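Student: only geometry, no sequence info:
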């Protein structure tokens, strides 16, 4: 919005809200978008199954592109992001941290639990919102987190740079007849020193010339979600 004010050009309309609110707006205005482009989004969405279902309900042929630094390939990026996750979970990045939030919620909602049970439930419900935590404790079925690091804010479900295998995205979109293609991202070469520019230039050359192996050095990835039979193609598609 500020960029539009400064440049005099930009989006015709700004909407704020959930996927459901977007679907309602499209229905009310009889709008049918063909393309969605998002950055710094997909890694924070709490319920991807619901998210994709809502988007496809707007247009079953919607083409979607997501850029994310939460790459499952680059070991350096994964290590850095997992340190952030650890600091959000029980470290010093947030106060109260996510574990403390879950612990206090469970202690308040289920006062009959002893200290050991409280700790056990607070640990195993990592990655759940308060509502889902309440449901699993009432069912007395302890969940097993799918990943040792991924965690979210239990108040709103916002994941901390969640890293998922690409197959997960394929599984979510398979019922809607979508193909998921992964492309390599590159480093920004606009640097304030010649040395940094040279390093980024070399890394980008390495990424571009090494095929699928370039994913190990790519700083981010592009996830293209394409309806099967679509004519849209990625610049550097990978079948991983």
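Tutor: Noted; the coordinates are in hand. This structure is a prediction, so every number in the text was calculated from the model and none was measured. Numbers count the residues shown, from 1 in each chain.
Student: from here on, just use CA atoms for contacts and neighbour counts.
Tutor: Noted.
Student: residues in contact with the helix or strand encompassing residue 76?
Tutor: Assignment of secondary structure by DSSP states H and E places residue 76 within helix 75-89. Under the criterion C-alpha atoms under 8 Å, 6 or more residues apart in numbering, residues 69-72, 93-94, 97-99, 149-151, 160-161, 163, 216, 219 lie in contact with helix 75-89.
Student: looking at this, residue 183 is in a strand?
Tutor: Yes. Counting by DSSP: H, G, I helix; E, B strand; the rest coil, one finds residue 183 located in a strand.
Student: just give me the neighbour total for it.
Tutor: 22 (other C-alpha atoms under 10 Å).
Student: that one against residue 218, yeah?
Tutor: No. The pair residue 183 / residue 218 is not scored as a contact, 9.4 Å apart, by C-alpha atoms under 8 Å.
Student: if I look at the most centrally placed residue in the chain, how far off is residue 205?
Tutor: Centroid-nearest residue in the chain, with C-alpha atoms, centre = their mean: residue 43, separated by 1.0 Å. For residue 43, the distance to residue 205 equals 27 Å [C-alpha to C-alpha, to the nearest Å].
Student: same thing with residue 7?
Tutor: For residue 7, the distance to residue 205 under the criterion C-alpha to C-alpha works out to 33 Å.
Student: the more surrounded of those two?
Tutor: When residue 7 and residue 205 are compared on other C-alpha under 10 Å, the one with more neighbours turns out to be residue 205, at 13 against 8.
Student: next SSE after the helix or strand that the more buried one is a member of?
Tutor: Following DSSP H and E, one finds residue 205 within helix 194-209. Under the assignment DSSP H and E, the closest C-terminal helix or strand after helix 194-209 is strand 221-227.
Student: how far off centre is that following strand?
Tutor: The chain centroid and the centroid of strand 221-227 are separated by 13 Å, computed with C-alpha atoms, centre = their mean, to the nearest Å.
Student: that one packs against which elements?
Tutor: In terms of contacts (3 or more C-alpha pairs under 8 Å, 6 or more residues apart in numbering; DSSP states H and E), strand 221-227 is packed against strand 63-68, strand 178-184.
Student: and the comparison structure, right after this:
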């Protein structure tokens, strides 16, 4: 099956895998034929979708993997699926084409919510609901609409969530949720991925960026370290330049409200906050959007386990796309990941936190 990783750890639900593969074939054709430039959507989403379409086989292989774990052993005609942090909405489109009864899309960025709906409507495969907000907003919406959500899933979302441990603590409060599938490419155990992300983190921390076509308007383009210095200097004029710099370093990975609390504590008792253990992890001080947060997936697994979920961390696999050399290399690497056991995370291009309520 073209869009199902082979070999890979997958649920033993062959009929579902066939349905997902068939839906992915249909979505592949639809997205390839979509004239994205004619849609009334943001340049950010046009660029985002365009990047996916250029590597569409890989994208749909990733989403098919996520969906396979999300929907395994469920009756799709009675299933409600939540695409959390859905971005352009491709995962929602795939779920809809698989025959999922109710699809709920959510994203914290209002522009993405609007654009995903436009794309879905243009393809006649839109989600049933589009929810703008964070996990608390989603829970409130589901309760207000008497919706029981069987599965919640995401791909490349959790590495951007500000309070990631708080988020995982809240997942069990999603009404009806029985299955959780959270995949992320920010795999700190893969040496090349780790090196690439840390380089990028240093850049956004200390270097201003230029606005280019398709940038996300919500994102801060100034160096995060300098932004924190501005926040600290603007909050009080009682600090020396050295103190401002100390606080700016110590508050790496914090949003403005938390930075202000640290300033207050420093002024009152002279206490500096503890710096992050990780040397480069950082986030946008205004939005809390992490720059590919290099997290410990096993810590997040344990949070779900303590909340009554049977949880495990799964290694991801390489998509088969591009030249024949890349395809062969991907297949060889996938076999290695499949047989490496506990060491597989060192070669995996992404990881998945999978939980099923006990």
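Tutor: Arrived safely. On a predicted model such as this, the values are computed, not experimentally measured, just so you know.
Student: would you mind measuring from residue 90 of structure 2 to residue 53 of structure 2?
Tutor: From residue 90 of structure 2 across to residue 53 of structure 2, the span is 10 Å (C-alpha to C-alpha).
Student: before we move on, what about residue 180 of structure 2?
Tutor: With the distance defined as C-alpha to C-alpha, residue 180 of structure 2 ends up 27 Å from residue 53 of structure 2.
Student: all helices of structure 1, in order?
Tutor: With helices called from DSSP state H, structure 1 shows them at 2-7, 19-29, 48-58, 75-89, 98-109, 115-124, 130-139, 166-173, 194-209.
Student: is it possible to get CSV of the ones you listed that adds distance to residue 36 of structure 1?
Tutor: Putting those into CSV (distance: least, C-alpha to C-alpha, whole Å) gives the following:
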stretch, distance to residue 36 of structure 1
helix 2-7, 19
helix 19-29, 12
helix 48-58, 9
helix 75-89, 26
helix 98-109, 31
helix 115-124, 35
helix 130-139, 29
helix 166-173, 15
helix 194-209, 26
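Student: out of those helices, which comes closest to residue 35 of structure 1?
Tutor: When those are compared by C-alpha to C-alpha, helix 48-58 sits nearest residue 35 of structure 1, at 10.5 Å.
Student: what's the angle from the closest one to helix 19-29?
Tutor: For helix 48-58 of structure 1 against helix 19-29, the angle between stretch directions is 10 degrees (axes from the mean of the first three to the mean of the last three C-alpha atoms, to 10 degrees).
Student: what does helix 48-58 of structure 1 rub up against?
Tutor: Counting by C-alpha under 8 Å, 6+ apart, helix 48-58 of structure 1 makes contact with 19-20, 23, 26-27, 32-33, 45, 62, 172-173, 176, all of which sit outside it.
Student: show me which residues of it are buried.
Tutor: Residues 48, 51-56, 58 are the ones in helix 48-58 of structure 1 that count as buried (16 or more other C-alpha atoms under 10 Å).
Student: that older thread, buried residues in the helix holding residue 205 of structure 1?
Tutor: Buried residues in helix 194-209 of structure 1, counted by 16+ other C-alpha under 10 Å: 197, 200-201, 203-204, 206-208.
Student: and if you look at stretch 76-95 of structure 1?
Tutor: Of the residues in stretch 76-95 of structure 1, 77-78, 81-82, 84-86, 88-89, 91 count as buried by neighbour count, 16+ other C-alpha under 10 Å.
Student: where in structure 2 does stretch 113-124 of structure 1 fall?
Tutor: Using TM-score structural alignment, the residues of structure 2 aligned to stretch 113-124 of structure 1 are 239-250.
Student: so residue 41 of structure 1 sits against residue 68, correct?
Tutor: Yes. At 7.4 Å, residue 41 of structure 1 counts as touching residue 68 under the criterion of C-alpha under 8 Å.
Student: still on that earlier bit, the helix holding residue 205 of structure 1 to strand 178-184, inter-axis angle?
Tutor: With the same axes, to 10 degrees as the basis, helix 194-209 of structure 1 and strand 178-184 are set at 140 degrees to each other.
Student: relative to structure 2, which residues correspond to helix 194-209 of structure 1?
Tutor: Counting by TM-score structural alignment, helix 194-209 of structure 1 corresponds to residues 324-339.
Student: quick one: the matching stretch to chain centroid distance?
Tutor: Taking the mean of its C-alpha atoms, stretch 324-339 of structure 2 sits 24 Å from the chain's own mean (C-alpha atoms, centre = their mean).
Student: most distant residue from the centre of structure 1?
Tutor: Counting by C-alpha atoms, centre = their mean, the extreme residue of structure 1 relative to its mean C-alpha position is residue 112, 35.8 Å from that point.
Student: residues touching the aligned partner of the residue nearest to the centre of structure 1 in structure 2, list them.
Tutor: In structure 2, residue 43 of structure 1 lines up with residue 159, judged by TM-score structural alignment. Residues in contact with residue 159 of structure 2, defined by C-alpha under 8 Å, 6+ apart, are 184, 186, 290-295.
Student: and which of those is nearest residue 110 of structure 2?
Tutor: Using C-alpha to C-alpha, residue 290 comes nearest to residue 110 of structure 2 of the contacts of residue 159 of structure 2, at 18.1 Å.
Student: grab the nearest non-local neighbour of that closest one.
Tutor: residue 283 (4.0 Å; C-alpha to C-alpha, 6 or more residues apart in numbering).
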